[in-house]
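> requesting a structural model of the entry that follows:
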Amino acid sequence: MDFPEASTPLSDLPGLTPEDAAARLRISTKTLRNWESWGWIAPAERTQGGRRRYSEQALQIIEATGMAERGKRVRTMKKETEIGTKGSARSATVIAVVNHKGGSAKTTSVVNLAGVFAVEKKLRVLVVDLDSQANCTIGLGFSPYTLTAKRQLFISDVLLPGGSPQSGGGYTALHNIRDAILHTEIEGLDLVPSSLQLSDAEIPLINAMARETTLSRALAHLRNDYDLILIDCPPSLGIFTTNALWAADHVLVPVEAANYAVAGLTAIVNVVRAVRELGRDVNILGVFNTRVPGPLTNSARDALENTKRIFASTYIDIPIGNTVASERAVEEGNPMVVSSPKHKVSESYRQLAEEVLRRVG
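Down below sits the predicted model:
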């Protein structure tokens, strides 16, 4: 899959008139004005001649979030069964947590959100560790080295192509994903672990047919077993993240509270748009800031304001603090929301989990 170039910052691209913007989004200009008044899209700017222009940045974010399609489905969404309702026929919601920049607290967010969903919301949760560093595996209490000694199957064993072609395209995996699932010490929270072996699976996967859909096809067998599936993506936008996006219904993007981190979001927006253009109905559910210092510095405040301005209603205004305790909890193999439930970071993740469930519907 070839993705659009991400070298041009979104803010440097030319703007569109309200008529052109509405036509591109396949909505009316009245709807576009309503979206602006509701805060769904960044406000139009006025040129020196007084004409209103919507930035290319705002349009691309709307396309990546799937706002137009979701807006048309509002009435339908209100009629849907709530997520996690016992006995519901609704399949699991898959959320990929993505950022190609390291240090965004991506794994910390996955581990703590999973803890809240399982412990406090009583949901059936599966975490898929798609990073060869295996930090998520460690954060949920497992050592990749010990698991290897016990001949445990990893996500790499699931993704490696086997020899049997499938009628819908692609090949069967060497192993069934069910055989790789581990039960954590937290009731209702399971894990598909990772290890350094995942890096060895990249080249075989790149050369496989229908390579982008490998993880999606594996998870299809588990959707009725869980309420939520969280995918911890690697710090890159390569074949593994592509697989996660193809498997996901939604994307969550944690962003460090620094302006250089905000500027790098162009690539994520482009990749999500590319996957959507290929027919996968995935959208950016929310963008939230992490590693927010306390007290708040001027540069961090600017980063928070810029993220909120750029992503408008997609922005989740729940800053996650930068503490040593949260990192230590992951290293010790226990979500902070479990080991220190009253900590301010735990409360922030609790609020974030509530907002994620509200947006999922």
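> please count neighbours and contacts with C-alpha atoms only from this point.
Noted.
> in stretch 227-239, what counts as buried?
Buried positions in stretch 227-239, judged by neighbour count with 16 or more other CA atoms under 10 Å: D227, L228, I229, L230, I231, D232, C233, P234, P235, S236, L237, I239.
> then stretch 307-316?
So for stretch 307-316, counting by 16+ other CA under 10 Å, buried means T307, K308, R309, I310, F311, A312, S313, T314, Y315, I316.
> equivalent analysis for stretch 249-267, please.
For stretch 249-267, by 16+ other CA under 10 Å, it's 249-259, 261-262, 264-267.
> out of the residues you listed, which are inside helices?
In helices, defined here by DSSP state H, the members of the buried residues of stretch 249-267 are N259, A261, V262, L265, T266, A267.
> TSV for these, including distance to I95?
Below are those laid out as TSV (distance: CA to CA, whole Å):
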residue	distance to I95
N259	25
A261	21
V262	21
L265	18
T266	20
A267	19
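> go ahead and confirm T213 touches A248.
No. Contact criterion CA atoms under 8 Å: T213 and A248 do not qualify, at 10.6 Å.
> tell me which of the two has more neighbours.
Between T213 and A248, counted using other CA atoms under 10 Å, the more crowded position is A248 (24 against 18).
> can you pull the contacts of the more buried one?
T93, V94, I95, A96, S216, V282 (CA atoms under 8 Å, 6 or more residues apart in numbering).
> now those residues in TSV, with distance to E56?
Formatted as TSV, the contacts of A248 follow (distance: CA to CA, whole Å):
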residue	distance to E56
T93	30
V94	29
I95	26
A96	25
S216	31
V282	20
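> please spell out the PyMOL selection for the buried subset of these.
The buried subset of those, as determined by 16+ other CA under 10 Å, is captured in PyMOL by this line:
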select buried, resi 93+94+95+96+216+282
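> among the contacts of A248, which one lies nearest to V324?
Nearest to V324 among the contacts of A248 is A96, at 24.9 Å by CA to CA.
> now the closest one: how far from A114?
Shown here: A96 relative to A114, a distance of 12 Å by CA to CA, to the nearest Å.
> grab the nearest non-local neighbour of L215.
What sits nearest to L215 in space, not counting adjacent residues and going by CA to CA, 6 or more residues apart in numbering, is N243, at 5.7 Å.
> one more, please, to line up against the first structure:
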Amino acid sequence: MAGTKHTSAVQDSARKTAAELNPNGPTGRPRREFAVPPTLAQHGPARIISLCNQKGGVGKTTTTISLSAALAEYGRRVLVVDFDPQGALSAGLGISTHDSNTVYDLLLGTVKDPAEVIQHTAIEGLDVLPANIDLSAAEVHLVNEVARETILARVLRKVSDDYDVILIDCQPSLGLLTVNALTASHGVLIPLECEFFALRGVALLIETIDKVRDRLNPAIELDGILATMYDSRTLHSREVLERVVDAFGEKVLETVIGRTVKFPDASVAGTPITEFAPEHAAAKAYRQLARELISRGAIA
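Model (predicted):
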């Protein structure tokens, strides 16, 4: 045990020394500390942000859960919308969707009031609009609806004054549900795995956002690209991140989320990483992400 502690101390010291020698962060820009945001004097109306990427497994749900919990820690009232039929976000926050109303019922109009569907989490200030596999039938049912792309926007309009931010966890596709999310949103946050094939689809996603801006939602903007599953030990991760920064510049957030086994552990426990392992580097990274988005004006 003593040897293990000594080895860990040596590794921590080496990392600190490396950080001191290299004042730049993983994105190549100078490291910055984002200040803890001031407490809000009043709440609402919410800014709505979609977390979107048509590629699966890039960290959308993990980021939605962890970012929302970090924002709640900073006194923000947060609503997260599970807009993926897999229902991973609901499960990741310990929300049961068995025999309960979901966002699907609101889209179809069988339930009119979102307050009847919203569930509170164990974290103060963090609520969920849950989903389950029923949502997979939504595109079929909505295809003949008038103004079908704006249905989610009309649902969220009823509760936006109650929250400071609404985060929508989109499914990995660019279908009608994702278009609904983008039409309802003020901003888009793109989690991007530091892997070559994840990089290839970003141009298509940006094109979709531009089409939504032109035809449905002129106010939508790209709030940032978040590098996830970054491993500084691999040349591949470093090269992908470098290419993303070259292509998108300041739109790439300075916060970078590293790869760790703590995320699946937290998911199994049904709790955010900020609660599951509050002192872990991943939890600290998501708190920094919350502070960075607030400092950029993406969130109040």
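> residue ranges for the strands of the stretch 201-300 of the second structure, please.
With strands called from DSSP state E, counting those that start in this stretch, the stretch 201-300 of the second structure shows them at 221-230, 252-258.
> for V128 of the second structure, which of those is the nearest?
strand 221-230 (22.0 Å).
> tell me the counterpart of D225 of the first structure in the second structure.
Alignment note (TM-score structural alignment): D225 of the first structure maps to D162 of the second structure.
> next up, the contacts around that match.
H43, G44, P45, A46, R77.
> which stretches of the first structure form strands?
Ranges of strands in the first structure, per DSSP state E, are 45-46, 52-53, 93-97, 125-129, 161-165, 171-173, 182-183, 189-192, 228-232, 250-256, 283-290.
> quick check: T39 of the second structure touching A72?
No. With contact defined as CA under 8 Å, T39 of the second structure and A72 do not form a contacting pair (11.2 Å).
> what about these two, which has more around it?
Neighbours were counted for T39 of the second structure and for A72 using other CA under 10 Å; A72 has more, 21 against 10.
> residue in the first structure paired with that one?
Counting by TM-score structural alignment, A72 of the second structure lines up with A118 in the first structure.
> residue contacts, that match?
Going by CA under 8 Å, 6+ apart, A118 of the first structure touches R124, V125, I186, E187, G188, L189.
> who's in contact with the aligned residue in the second structure for the fifth one?
Going back to what we said before, that points to G188 of the first structure. Taking TM-score structural alignment, G188 of the first structure has G125 as its aligned residue in the second structure. Contacts for G125 of the second structure were tallied using CA under 8 Å, 6+ apart; they are A72, G75, R76, R77, V78.
> how about 10 Å then?
68-69, 71-79, 163-164 (CA atoms under 10 Å, 6 or more residues apart in numbering).
> turn the strands of the stretch 201-300 of the second structure into CSV, including distance to A14 of the second structure.
Compiled in CSV, the strands of the stretch 201-300 of the second structure are given as follows (distance: least, CA to CA, whole Å):
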stretch, distance to A14 of the second structure
strand 221-230, 19
strand 252-258, 18
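> wait, which of these is closest to V111 of the second structure?
strand 221-230 (30.5 Å).
> quick check: angle from the closest one to strand 187-193?
20 degrees (axes from the mean of the first three to the mean of the last three CA atoms, to 10 degrees).
> could you tell me where strand 221-230 of the second structure falls in the first structure?
Against the first structure, strand 221-230 of the second structure falls on residues 283-292 (TM-score structural alignment).
> now do the buried residues in that stretch.
N283, I284, L285, G286, V287, F288, N289, T290, R291, V292.
> is E63 of the first structure in contact with A22, as I believe?
No. When contacts are counted by CA atoms under 10 Å, E63 of the first structure is not listed as touching A22 (11.8 Å).
> who's more crowded, those two?
Using other CA under 10 Å as the criterion, E63 of the first structure and A22 rank with E63 on top: 22 against 19.
> for E212 of the first structure, see how far away the more buried one is.
Counting by CA to CA, the separation of E63 of the first structure from E212 of the first structure is 21 Å.
> same check on A201 of the first structure?
13 Å.
> more neighbours: which of the two?
Each of A201 of the first structure and E212 has its neighbours counted (other CA under 10 Å); E212 has more, 23 against 19.
> could you find the counterpart of the more buried one in the second structure?
E212 of the first structure maps onto E149 in the second structure, by TM-score structural alignment.
> who are the neighbours in contact with its match?
Listed by CA under 10 Å, 6+ apart, the contact set of E149 of the second structure reads 142-143, 176-184, 212, 216.
> show the buried residues in those residues.
Buried subset of those (neighbour count, 16+ other CA under 10 Å): L142, L176, L177, T178, V179, N180, A181, L182, T183, A184, V212, L216.
> thinking again about what came up before, doesn't P234 make contact with the residue nearest to L215 of the first structure?
No. Applying CA under 10 Å as the test, N243 of the first structure and P234 come out as separate, 11.1 Å apart.
> any common contacting residues for these two?
The contact sets of N243 of the first structure and P234 overlap at L130 (CA under 10 Å, 6+ apart).
> for the second structure, which segments count as helices?
Ranges of helices in the second structure, per DSSP H, are 2-21, 60-73, 88-92, 103-108, 138-142, 151-157, 176-184, 196-200, 202-215, 235-248, 262-269, 273-276, 281-296.
> out of those helices, which is closest to E116 of the second structure?
Using CA to CA, the helices of the second structure put helix 103-108 closest to E116 of the second structure, at 9.6 Å.
> what are the contacting residues of the closest one?
In contact with helix 103-108 of the second structure (CA under 10 Å, 6+ apart) are residues 81-83, 85, 109-114, 116-118, 128-138, 141-142, 145, 148, 150-156.
> which parts of that helix are buried?
V103, Y104, D105, L106, L107.
> aligned partner of the last one in the first structure?
This points to L107 of the second structure. Checking TM-score structural alignment: L107 of the second structure goes with L159.
> how close does its match sit to T172 of the first structure?
For L159 of the first structure relative to T172 of the first structure (CA to CA), the value is 9 Å.
> next, name the residue at the spatial heart of the second structure.
By CA atoms, centre = their mean, the second structure has its centre lying nearest to T64, at 3.2 Å.
> I figured it hits L126, correct?
No. With contact defined as CA under 10 Å, T64 of the second structure does not count as touching L126 (11.5 Å).
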